[in-house]
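Undergrad: Quick one, what's the 3D model for this:
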Amino acid sequence: MGNREGNVFRNGKFRRPRMSRRAKKDVWAFIGFTAPNFILLGLFIFWPIIYSLYLSFFKWNMISPKKTFIGMNNYTALFQDPVFWQVTRNTLILAIFTVVCKLGIALGLAMQLNKKPKGQSVYRAIIFSPTFTTSVAVAMVWTWIFEPTYGLFRFFFKAFGMVSPDWIHNVNWSLPAVIIVLIWSGIGYDMVIFLAGLKNIPQEIYDAALVDGVTPLQNFLYITFPLLSPTTFFLTVTSFIGALKAFDIIAIMTDGGPMNSSNVYVLYLYQNAFQWFKTGFASALALILFILIMVITLAQNRLSKRWVHY
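TA: Alright, predicted model coming up:
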């Protein structure tokens, strides 16, 4: 006789049945297969987060063996630092413009390629090529394109009777220059994901809508976009996180200058940790970035219930 939980009633007591040899082998096999993943996650994800939190309460230059406990002073200094607020503002502006423009252009290209034009494989390869190009190469090529004296943009502006601005060294143009490069380098990946999502929409739905006489705009608003919303949501979340962590292209092109006009969060964190050796301050920055990404991702998850249709 047993209860719902599988316990066996013997000698007036409920006893849990012994695990069979096969069940024990399955348990050890599960532990053996999953343990390496949990160990790697612990070593390279969870432990760095915990240790970074620990370091944020200390003053340390990463060289001296002695760490000086200063409590919440790093966080106080961080929120009183005007550069921190400027960098945060730059990062959010960069993230919003990059994500919106990149996803919009990628969706438009995917819809055109979904019509199967001639030479579509060539177009795909050309658009996708920046994705597998190294960030160093991308940054160096675009630095030359933006060069106001002999760069490619100079001839483009000259054709319209205008003078090309000094993109990299001007406080008003350095951040837009970085945004342009990030959009260009990320369109290919988003386009391929959108194209895969469009392929999964049944053609019968469009045929039925055509019989009802819907316009192309109605087709997009009431069929394509709702059915593509899970793909759009995935790309929105991943693109936003990627934009908040932007570093390499900006470090090579502008190094955050001039006057921190193009400086972003991760680059400022790197400067504090590895250039100025303010490890405790940099750890506090890292924790704030972690919280910022978590809050934005949770907010996107909550808002997705209003517009994402599975």
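
Undergrad: C-alpha only now, for contacts and for neighbours.
TA: Fine.

Undergrad: Help me confirm that residue 300 comes into contact with residue 237.
TA: Yes - the pair residue 300 / residue 237 is scored as a contact, 7.2 Å apart, by C-alpha atoms under 8 Å.

Undergrad: got the buried residues for stretch 67-85?
TA: Under the neighbour-count criterion of 16 or more other C-alpha atoms under 10 Å, stretch 67-85 has 73-75, 78, 83-84 buried.

Undergrad: roughly how far out does that stretch sit from the chain middle?
TA: Centroid separation for stretch 67-85 versus its chain: 26 Å, with C-alpha atoms, centre = their mean, to the nearest Å.

Undergrad: to compare against the first, here's another:
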Amino acid sequence: MSRVITEEAVQLPSVDAPPSVDPARKRERRIKKSRNFFYFLAFAGPNIALILAFVYYPLAMNMYYSTLDWRLGAKTAKPVGLANYIEFFTSPQGTEVWRVTIIFTVTTVVGSMVLGLLMALVLNRKLPGRTLVRTSLFSPYVLSGVGIGLVWSFIFDPRLGVMRYVFEFFGGKSPEWFLDPDMSLLMVILVYIWKNLGFCAVIFISGLQSIPDDLLEAAAIDGAGPIRRFFKVVLPLLSPTVFFLLISTTLSSMQAFDILRIMTPTGNGTNTIIFEIYLQSFGAYQRAGYAAAISVILFFTLFIITAIQIRFVERKVHYS
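TA: All right, here's what the predicted structure looks like:
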């Protein structure tokens, strides 16, 4: 016997009818959103206002000044469009600035990280007095760059400095560090590596201490020697630390100024981008518009370098 199902027997729900919303709950959600927005403005609003006032507004005004032919202190300025940028990228002086900046940045970053890693491997062992050595190694990083520059200027003095006696002890003669452009660049590179060495070493030590001993013991049981354990186990697990130091030291080296200004006031062979900005704006040239263009180029250079490191270098980072 067949069963006949009629429309009266089955009540199907209507798909077109909107779900009912409790007005009280809707009002409560609205009040909660308003309260959260008020808290956001109360806590984040002052910080956002300060960032807009002291970061983005000066950046926008600097971009505007970079399109002007303006002498520092002059009451009038002539719009020149992109002429300042074209001059920097096409002039021999601009090419020299790029060359010095690349040499200074690459050597200081590589030197600080390699020597810092070697020092970290030594100081990570249980040696007597390692705490004192770690403190002494890190202390130059927190010292004033002006003080460091003054002390090392005396050390490199070819007539009265300590380096003179070191060269004489080995039968040589101290070079003219402050007159020879190549020696001036080498001098500030050595000082800057010495200053940042402790920072890299301390960060590497923290990374080494986070590596489980079980992995190193297992690799030793499998027959891996110290060198193979370092390249196959330690270095891959240090990749987050290396990635952090690569970004931080690169940005720091490209913005190095205080030591360069004290040891080479006129920029004799040490004209990095940021030092060239100072010389063009506050030095003998007084070209504020041209210096503004160089600072914009520096900003975008740092932005691109950071983006490339995050995009490609982070692929090689192992977080576990």
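
Undergrad: residues in the second structure aligned with stretch 206-223 of the first structure?
TA: Mapped onto the second structure using TM-score structural alignment, stretch 206-223 of the first structure covers residues 216-233.

Undergrad: Checking the most centrally placed residue in the second structure next. Helix, strand or coil?
TA: Against the mean C-alpha coordinate of the second structure, by C-alpha atoms, centre = their mean, the closest residue is residue 251 at 2.6 Å. What DSSP: H, G, I helix; E, B strand; the rest coil gives for residue 251 of the second structure is helix.

Undergrad: Quick one: residues contacting it.
TA: residue 302 (C-alpha atoms under 8 Å, 6 or more residues apart in numbering).

Undergrad: how far away is it from residue 233 of the second structure?
TA: 28 Å (C-alpha to C-alpha, to the nearest Å).

Undergrad: Ok, residue 197 of the second structure next?
TA: 24 Å.

Undergrad: Looking at those two, which has the bigger crowd around it?
TA: Legend: neighbour count by other C-alpha atoms under 10 Å for residue 197 of the second structure and residue 233, higher for residue 197 (26 against 16).

Undergrad: got the contact list for the equivalent of residue 318 of the second structure over in the first structure?
TA: Per TM-score structural alignment, the equivalent position to residue 318 of the second structure in the first structure is residue 309. Contact analysis of residue 309 of the first structure by C-alpha under 8 Å, 6+ apart lists 226-227, 229-230.

Undergrad: What is the nearest of those residues to residue 59 of the first structure?
TA: residue 230 (44.8 Å; C-alpha to C-alpha).

Undergrad: Excluding chain neighbours, give the residue nearest to that closest one in space.
TA: Nearest residue to residue 230 of the first structure, sequence neighbours excluded (C-alpha to C-alpha, 6 or more residues apart in numbering): residue 308, at 5.7 Å.

Undergrad: My guess is residue 163 of the first structure contacts residue 156. True?
TA: No - using C-alpha under 8 Å, residue 163 of the first structure is not in contact with residue 156; the gap is 9.3 Å.

Undergrad: okay, now the aligned partner of residue 105 of the first structure in the second structure: neighbour count?
TA: Aligned counterpart of residue 105 of the first structure in the second structure: residue 115 (TM-score structural alignment). Residue 115 of the second structure: 18 surrounding residues under other C-alpha under 10 Å.
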